[in-house]
Structure formats: structure tokens, C-alpha cells
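Chemist: quick one, structure for this:
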Amino acid sequence: MNPLKTMLATFFVLVGSHAFAQTKGLDVPYVPTDQVVVDAMLDLAGIKAGDVHFDLGCGDGRIVISAAKRGAKATGIDLDPQRIKEAKDNAVKAGVAGKVTFIEGDLFDFDFSKADVLTLYLLSSVNLKLRPKILKELKPGTKVVSHAFGMGDWKPEKEVNVGGTTIYLWTVPER
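Modeler: Predicted coordinates for the structure are as follows:
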């Protein structure tokens, strides 16, 4: 096998089919978050029973499901109808279907202003476009946790490395 084909085959095995099976028109490819990172994100946010949680770009729902298992009122938003179906199926399997909400929609048009905790696994470019909405609409004190991607010059108050990836935490400041 020639070196290029070997490299492409290795890449496909390492990344999996996720990068190649995306719905056209999405800003972010679907890449699932390892459960150890999900748990660390929710720990970093200090999520607890009664918190209102939104996961933007929720994918297969694993962060929302984990937040619900901790007693949060959890909602996931994703543009991809296939991911929303998968998330709902996963919630049923996890026994939390009645405790979560999954919405197919554009996170830029969605009202997540009631969040106590907001989680993201988006690209830096999307985070930067989303940042003005976060700072304008979320109440001061809301925790924002991002897997792997920052928010430009809005410096996180905490960074944690888990499983080879960085998780960032911000708290929405007083206006």
C-alpha cells in the first residue's frame, strides 16, 4: 500500500466515520465526547440538582443525559435531525427520557437565557460568534464550560486537562 493510502486509512480508523458522515450545512462536525470528559465538564461547572442546563450542539445527548442523572433540568439543541433522534433514543435507554428535552434547531436562534450551566463542544470560530449572545443574554453567575475550544480574548477562569483534552470554564460577569 502506498504511504498516502496508509495515512488515510490510519486517519479514518483513528477519527472514525464521524468526520465523513456529516450533514451538509452544519458549522461543527459531530465528534462524541468521551464520558470521562463529560463528567469533568459537569464537575467543573458544579452542576447540581435543580440547575437549568443547556448543551449547545448536543450531538448524541450524552452531556444532557449525564446532567439529568445529576438532577439538572437538561436540554440539548442540535441542528442535525439524525443527532436529535439518536439523543432521544439514548435518553430512553438511559432511563431519563422524561427528564430531558432535545430540540432540533439553530443555537443562534435559541433562547438559553435561563441557563445556570451552558456546555459547548463547538469550534473556536462558532464560540466567538456565540460569545456576544452568551454575555448579553445569560444572567451573571452562569457557568459556561467548553470542551477543547476557547473564546478568544475572554480568558477562562479555569482550564483542566482531562483525557488529553482541555476543558475551559467561564462565569458570566456582572454587567
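Chemist: from here on, contacts and neighbour counts on C-alpha atoms
Modeler: Will do.
Chemist: how about the contacts made by Gly25?
Modeler: When contacts are counted by CA atoms under 8 Å, 6 or more residues apart in numbering, Gly25 touches no other residue.
Chemist: where do the helices sit along the chain?
Modeler: 3-15, 35-45, 62-69, 81-94, 124-137 (DSSP state H).
Chemist: for the first one, name the packing helices and strands.
Modeler: What that stands for is helix 3-15. Using 3 or more CA pairs under 8 Å, 6 or more residues apart in numbering; DSSP states H and E as the contact test, no helix or strand touches helix 3-15.
Chemist: would you mind finding the most buried of the helices of the chain?
Modeler: Each of the helices of the chain was assessed for mean neighbour count using mean count of other CA atoms under 10 Å. The highest is helix 62-69, with a mean of 26.
Chemist: that one vs helix 35-45, what angle?
Modeler: For helix 62-69 against helix 35-45, the angle by axes from the mean of the first three to the mean of the last three CA atoms, to 10 degrees is 60 degrees.
Chemist: to compare against the first, here's another:
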Amino acid sequence: MNNEKYTYLSLWIFLVFCTPLKAQEDRPSFVLDVPYVATPENIVDEMLDMAGVSAKDVLYDLGSGDGRIPIRAAITVGARGIGIDLNPERVREAIKNAKEAEVTDKVSFYEGDVFEVDFSEASVLTLYLFPEVNLKLRPRIQKMAPGTKIVSHNYDMGDWEPDLTKEIMGPDGRKHVLYLWKIPD
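Modeler: Okay, here's the model as predicted:
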């Protein structure tokens, strides 16, 4: 009987103290403000086209996921691209995708919090973030250099009127809305 109590007590101690620690190890050490949702290729192309991205541009993609926007800009027009994502798994995937596309000389990907990263060198800024995240970033974005172009996928910036809005159909038949702002001179 005593042995049985000891076994139950040992099991209880293990479950209470060890299992939560193991489960905590499996959890990411960050909290995502926005879930990862890949932007369809035709939407990526339209975003780059709306911003008039060229080889002279430095494109920052906040919440860059698998890196498809900076990689596509590097492939199509030779633009330099920087992707920032909070999720280390997405950053590793983006780096792998850049290697496969042979554009590692043009693009870089970093793990970081978009609220803490300096993206002021961007001439083009791309976003696929939630409205509340866009609004939180808006004061910093509006202080960017005159002529900087910002393209947001599906989410606006509150009462900041975009210079251009476009609706485009995705390959799945769903409507996507793109917004473009240009920092005034």
C-alpha cells in the first residue's frame, strides 16, 4: 500500500512539475500579433507593380513570412529586400527560399519585432498585418522619407486616406484589397 501511495505521489509530482515545463519548452518564446498567411503570387506581383518597385529600391517587408515579396522583387526587378518576421521558423524558411531562388546577394531576412526594427531606409514598405498593427505602426511610417511608398494587403490605416486602392481576385476566387500610400514631399 505504501509503495502504491509512493507511486501515485511520484506520478502527481511529475505531472505537476515536469509536464508544464516540457509543454512550456514546446511553446514559442514569442507571441504573434498576426498569424502567418501566405500572400498569393498574383497579389505579390500587383503589390510590387502598384509601388513601381525598381532596382533602385530598398523594400522592407514587415511580417515577411516565407520571404516571397522581397524575393519576388529581387527576381523581377533586382530590388534589394529586407524581411522582418517574429517567427524564427518563417525566417529560416525565407532564407532557404532566397538560397533556392539564388538571390541571397539581394535579400536578407531577420528575426525581429516590427515595432522595434528600424525600417527607415526603405523606399518601399510592404505590409500584410492586422488593422490594429498598421495603426500602431502608422506614426513611424508617416515619419519616413518623402517619396516612400507603402503597400498594405487587405488592411488600411484608419483615416489615413490611401493614394490608390485596388481590388484584385486571388487564385482562390477571393477578393483582395491593396492600399498604396506615398509619403508626401
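Chemist: so which of the helices of the first structure is nearest Phe110 of the first structure?
Modeler: Phe110 of the first structure lies closest, by CA to CA, to one member of the helices of the first structure: helix 124-137, at 10.1 Å.
Chemist: quick one: contacts of the closest one?
Modeler: In contact with helix 124-137 of the first structure (CA under 8 Å, 6+ apart) are residues 27, 108, 112-113, 149-152, 172-173.
Chemist: how far off centre is it?
Modeler: A distance of 14 Å separates the centroid of the chain from that of helix 124-137 of the first structure, by CA atoms, centre = their mean, to the nearest Å.
Chemist: and stretch 155-170 of the second structure, by the same measure?
Modeler: 18 Å.
Chemist: just the buried positions in it, please.
Modeler: 155-157, 162, 165 (16 or more other CA atoms under 10 Å).
Chemist: any idea how far Asp85 of the second structure is from Glu121 of the second structure?
Modeler: Distance, Glu121 of the second structure to Asp85 of the second structure, by CA to CA, to the nearest Å: 17 Å.
Chemist: what of Leu137 of the second structure?
Modeler: From Leu137 of the second structure to Asp85 of the second structure the distance is 15 Å (CA to CA).
Chemist: rewinding a little: okay, the helices of the first structure in JSON lines with distance to Gly164 of the first structure next?
Modeler: Below are the helices of the first structure laid out as JSON lines (distance: least, CA to CA, whole Å):
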{"stretch": "helix 3-15", "distance to Gly164 of the first structure": "15"}
{"stretch": "helix 35-45", "distance to Gly164 of the first structure": "10"}
{"stretch": "helix 62-69", "distance to Gly164 of the first structure": "18"}
{"stretch": "helix 81-94", "distance to Gly164 of the first structure": "25"}
{"stretch": "helix 124-137", "distance to Gly164 of the first structure": "18"}
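Chemist: which parts of the second structure are strands?
Modeler: Counting by DSSP state E, the second structure has strands at residues 58-62, 80-85, 107-111, 124-127, 149-153, 164-169, 175-182.
Chemist: what is the aligned counterpart of Phe149 of the first structure in the second structure?
Modeler: Correspondence of Phe149 of the first structure to the second structure, assessed by TM-score structural alignment: Tyr155.
Chemist: cool, and Lys99 of the first structure?
Modeler: Under the alignment (TM-score structural alignment), Lys99 of the first structure maps onto Lys106.
Chemist: tell me who's in contact with the nearest residue in space to that match that is not next to it in sequence.
Modeler: The shortest distance from Lys106 of the second structure to any non-neighbouring residue, by CA to CA, 6 or more residues apart in numbering, is to Arg80 (4.8 Å). With contact taken as CA under 8 Å, 6+ apart, Arg80 of the second structure is in contact with 55-59, 70, 73-74, 106-107.
Chemist: circling back to that earlier point, could you dump the strands of the second structure to CSV with distance to Thr39 of the second structure?
Modeler: Below are the strands of the second structure laid out as CSV (distance: least, CA to CA, whole Å):
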stretch, distance to Thr39 of the second structure
strand 58-62, 12
strand 80-85, 14
strand 107-111, 17
strand 124-127, 10
strand 149-153, 8
strand 164-169, 12
strand 175-182, 10
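Chemist: that older thread, so which of the helices of the first structure is nearest Val144 of the first structure?
Modeler: helix 35-45 (7.2 Å).
Chemist: how much does the closest one stray from the second structure?
Modeler: Following the fit onto the second structure, the mean deviation recorded for helix 35-45 of the first structure is 0.1 Å by mean CA distance after the TM-score superposition for the first structure.
Chemist: start and end residues in the second structure for that helix, please.
Modeler: Mapping helix 35-45 of the first structure onto the second structure (TM-score structural alignment) gives residues 41-51.
Chemist: more crowded one of Glu121 and Asp85 of the second structure?
Modeler: Asp85 (24 against 14; other CA atoms under 10 Å).
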